[in-house]
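**Student:** Here is the input, now give the coordinates:
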Amino acid sequence: MKQLAVRPTPIPGLLVIDLPLPGDSRGWFKENWQRAKMVAAGLPDFGPVQNNISFNQAVGVTRGIHAEPWDKYISVATGRVFGAWVDLREGPTFGTAYWHEITPDVAIFVPRGVGNAFQTLEAPAAYTYLVNDHWSEAAQAQYTFVNLADETVAIPWPIPLDQAELSDKDRAHPRLADAVPVPRRRTLVVGGTGQLGRALARHWDGREDVDVVGRAALDIADPASVAAFDFAPYGTIVNAAAHTAVDAAETPEGRREAWAANVHGVARLVEAAREHRARLVHVSSDYVFDGTAEVHTEDEAFSPLGVYGQTKAAGDAIVATLPEHYVVRTSWVVGDGGNFVRTMASLAERGIDPAVVGDQTGRLTFTADLARAIDHLLERGSAFGTYNVSSSGPIVSWADLARRVYELVGADPARVTPVSTEEYYAGKTGIAPRPASSALDLARITAAGFEPRDQDEALREYLSGS
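**Tutor:** You can find the predicted model right below:
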């Protein structure tokens, strides 16, 4: 008897599944769809919502080739069919064909955009398929077709098509040269006016499949704004939106705003991603930790000190309920606009000698590098989950960084005076607690093939404007 196995094909994402078929003289039994076992074996967790059966009474019934806007899991309950598939997705594998006989002990996983066809070899044949979206006339309007007899694809039909039973519609489908490729699902960047959103826009400049939207187009803190937004075209959502005013989050109004964006808004994005089968990239923060660990791994339990950290931790937990997610956790972010590095450079140039906290440690993260890391995870198809991303190099304090900025702009670093957190905030009110250590362990992102830039090198480039 076969063992459950999932095998690749020349068409990316098209998979052949060997199904165990225990039986005796009375018949057989199979687990046609068993989520836990099949996902463990390598099948995508594609979330089927509809089960269809095509009953074919005669040998030679031939249907296709149709590329549909959903994933399909195909099998037969009775009979035997010859299945054929053509990659109709935009890209280098467009036109790649594959064929395989489907019997009760074989199933096929067909990803969105791959054209599907079959021919009945043994009748009656009950051809069954699970799909992960509900059929509608609007969805059918998105189908792409290619002719069953296309000479380029050259499918070796066991029963010649002139002897098979085809519909007039299928006979009229275009040749491959005239077929409309299924476009790549688009990428949506939410929070496009923020410093990370702008860095992502620069990194993906020239990509026609990326939409970067600001709060005016999509305000995740506003239920009506999210409800009115059309997420259907998007296969990837990158959440660069957040309430990041750490001290303001400790006020009554700021607390509500932080929860609205960082928790309820994130929950709305998660549900949109779930409904439309999109990957979600969510940017997290070192503030989900209390800073007592010298270096934070991705698996450390949450222990936020203030409201901002609490909302970010809650948002991370919600994102983790989505199977296809990346939580990109970062620290001490530097990008466009006002930030610590620019402030220190300005103070140095104006002849001001600052007192800077010397007992909070970590590493900077430059938004250009954060954008590169997000792109890397998406393009490589890295394993879903949480990844720490920051600059590499020695762990330093804010005072150490201030001294280095002074040195790089030609000022005397001795003009910077390190002080304790307690001293720095003495007499000030409305200050959120900060983690003492914000340093992130980078082993997981490095193992995924991404090499974080050295902090000092990145700092030099940032200050030089290159």
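
**Student:** C-alpha from now on. contacts and neighbour counts both.
**Tutor:** OK.

**Student:** For residue 360, list the residues it contacts.
**Tutor:** Going by Cα atoms under 8 Å, 6 or more residues apart in numbering, residue 360 touches 397-398, 421, 435-438.

**Student:** want to throw these into CSV with secondary structure, neighbour count and distance to residue 53?
**Tutor:** Shown next, in CSV, are those (DSSP: H, G, I helix; E, B strand; the rest coil; neighbours: other Cα atoms under 10 Å; distance: Cα to Cα, whole Å):
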residue, secondary structure, neighbour count, distance to residue 53
397, strand, 21, 64
398, helix, 21, 64
421, helix, 16, 67
435, coil, 23, 57
436, coil, 19, 60
437, strand, 24, 58
438, coil, 30, 55
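
**Student:** And the helices in the stretch 251-400 of the chain, which stretches?
**Tutor:** Under the criterion DSSP state H, counting those that start in this stretch, the stretch 251-400 of the chain contains helices at 252-259, 266-275, 307-319, 340-349, 367-380, 398-408.

**Student:** So which of those is nearest residue 234?
**Tutor:** Comparison of the helices of the stretch 251-400 of the chain against residue 234 by Cα to Cα identifies helix 266-275 as nearest, at 8.6 Å.

**Student:** to compare against the first, here's another:
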Amino acid sequence: MTEYGKSLQANPTAIPGLTVWDLPVHGDNRGWFKENWQREKMVAAGLPDFGPVQNNVSFNDAEGTTRGIHAEPWDKWISVASGRIFGAWVDLRAGPTFGAVATAELDPSRAVFVPRGVGNAFQTLEPNTAYTYLVNNHYSPDASYTFLNLADETVAIDWPIPLERAELSAKDRGHPRLADVTPVPPRKTLVLGAGGQLGRALRLAYADLSSVEFADRADVDLTAPDLESVRRWSDYETIVNAAAFTAVDAAETPEGRAASWAANVTGVAALARIASTHDITLVHVSSDYVFDGTAERPYREDDPVSPLGVYGQTKAAGDLVVGTVPRHYILRTSWVIGDGANFVKTMASLAGRGVDLSVVDDQFGRLTFTSDLSRAIRHLVDERPPYGTYNVTGAGPVMSWADVAKRVFALIGHDPNRVTEVSTAQYFATASNPVAPRPTNSALNLDKIQSVGFVPDDVVDTLAHYLTREASATGQ
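**Tutor:** Below is the predicted model of the structure:
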């Protein structure tokens, strides 16, 4: 008998992510009415906003009809339209709860949210029972589906009607036992731009996870017209976009302007559409160049953007596009140093060769080492703090480029006075090619990223360690 007047409420089970829900059902002499799916109320009550795309109904003539145990690569919201069922769920996902079982009786006043990879089965307790599925992906013959035998002795489901008297399909009778089931793997992570400085650091940060794939432009070109078809995107939980056009001066040329907009905006927009369509978390790396550098304090995440040059304009536009993705993290960073050509390596090399330098002293910020930036990316992806924009740089003192150069000289045993301080205008006075305008103040406020448990490394210490590693790697 359907119970009327319940409050909307989630009830956890032994399977992580599987929740049984009490639903308000309103009844009178005519019958009953319920809101089977009400996004605003249910999400507010704690249901994942899983983005359903298809609704299926299973009608069952006889009491004792039994279907399952099936695990598909999508989430399901399951409820009963008429009749009653005994529901059984088995965790078939790879991990410590593989094989865990939960059961519950469902009538029109109860529903269940079944996460991807959890096996679903039911047995009707009344004739003429209608069982409805709301799912967030479409069936595909190319997808991987996992099944478990209804009579498996390991999970030992206590069916109300013994299976020898129940109505089963031949396929369900023939499914494998738990010992022969390959666990459903987690959705994957894809790192784009894996050949760049940050991409190489991300390879190290994710070296312990086989579920992370790495792609460079030859594998996945964001500007290609067939981007939607180059991967089975529904297999991915997270995309980390470390690909970008970063040649700030070249972006001021006609060819560079087009290339910068194509990579940093058009390609990012295509990626954002894919992430939104397939419920993917999109992690995107931004830049201090979205600001004009006139602020007299470190920039916060909510400060309005005001880019000076083409590169900054494209990064600001890309940020706005990524911000439309329901699940997104934008990491705004500055002065990136990693495995590859960079300012610190150049200073160390010139110092070692006896070259005296002129370095600008009117641009201020903090270095960001890719080891720190990749660690921040993994922290956000693993810990899942609120989605949005986070500033990420090294911690410690704000310095000018000349300050950094002098510190590099000193750390590798050279006289820092060999570095002459000059203004940006003086430094570029004789430049023959277009020069992008630089923000004077590139310092970013780190309070928000620290508030979610990430502790940036101190820039002074990291610089010393970096130079030591570089010296060791080059045999100096």
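
**Student:** and of the helices of the stretch 251-400 of structure 1, who's closest to residue 130 of structure 1?
**Tutor:** helix 266-275 (16.4 Å).

**Student:** Trace residue 78 of structure 2 over to structure 1, please.
**Tutor:** Using TM-score structural alignment, the partner of residue 78 of structure 2 in structure 1 is residue 74.

**Student:** which of the contacts of residue 360 of structure 1 show up in structure 2 as well?
**Tutor:** Of the contacts of residue 360 of structure 1, the ones still in contact in structure 2 (both residues aligned by TM-score structural alignment, their matches' Cα atoms under 8 Å) are 397-398, 421, 435-438.

**Student:** Just flag the most distant two among those residues.
**Tutor:** 421 and 438 (14.1 Å).

**Student:** separation between the equivalent of residue 22 of structure 2 over in structure 1 and residue 116 of structure 1?
**Tutor:** The equivalent of residue 22 of structure 2 in structure 1 is residue 18 (alignment by TM-score structural alignment). According to Cα to Cα, to the nearest Å, residue 18 of structure 1 stands 19 Å off from residue 116 of structure 1.

**Student:** In terms of neighbours, single out the busier of those two.
**Tutor:** residue 116 (25 against 18; other Cα atoms under 10 Å).

**Student:** Name the residues that touch stretch 68-77 of structure 1?
**Tutor:** Against stretch 68-77 of structure 1 from outside (Cα under 8 Å, 6+ apart): 32, 46, 102-104, 106-115, 125-133, 139-140, 142-144.

**Student:** how about 6 Å then?
**Tutor:** 104, 107-113, 126-132, 143 (Cα atoms under 6 Å, 6 or more residues apart in numbering).

**Student:** and which of those residues is nearest to residue 194 of structure 1?
**Tutor:** Taking these together and measuring to residue 194 of structure 1 by Cα to Cα, the closest member is residue 112, at 32.8 Å.

**Student:** Looking for the alignment partner of the closest one in structure 2.
**Tutor:** By TM-score structural alignment, residue 112 of structure 1 lines up with residue 116.

**Student:** Secondary structure element holding its match?
**Tutor:** Under the criterion DSSP states H and E, no helix or strand holds residue 116 of structure 2.
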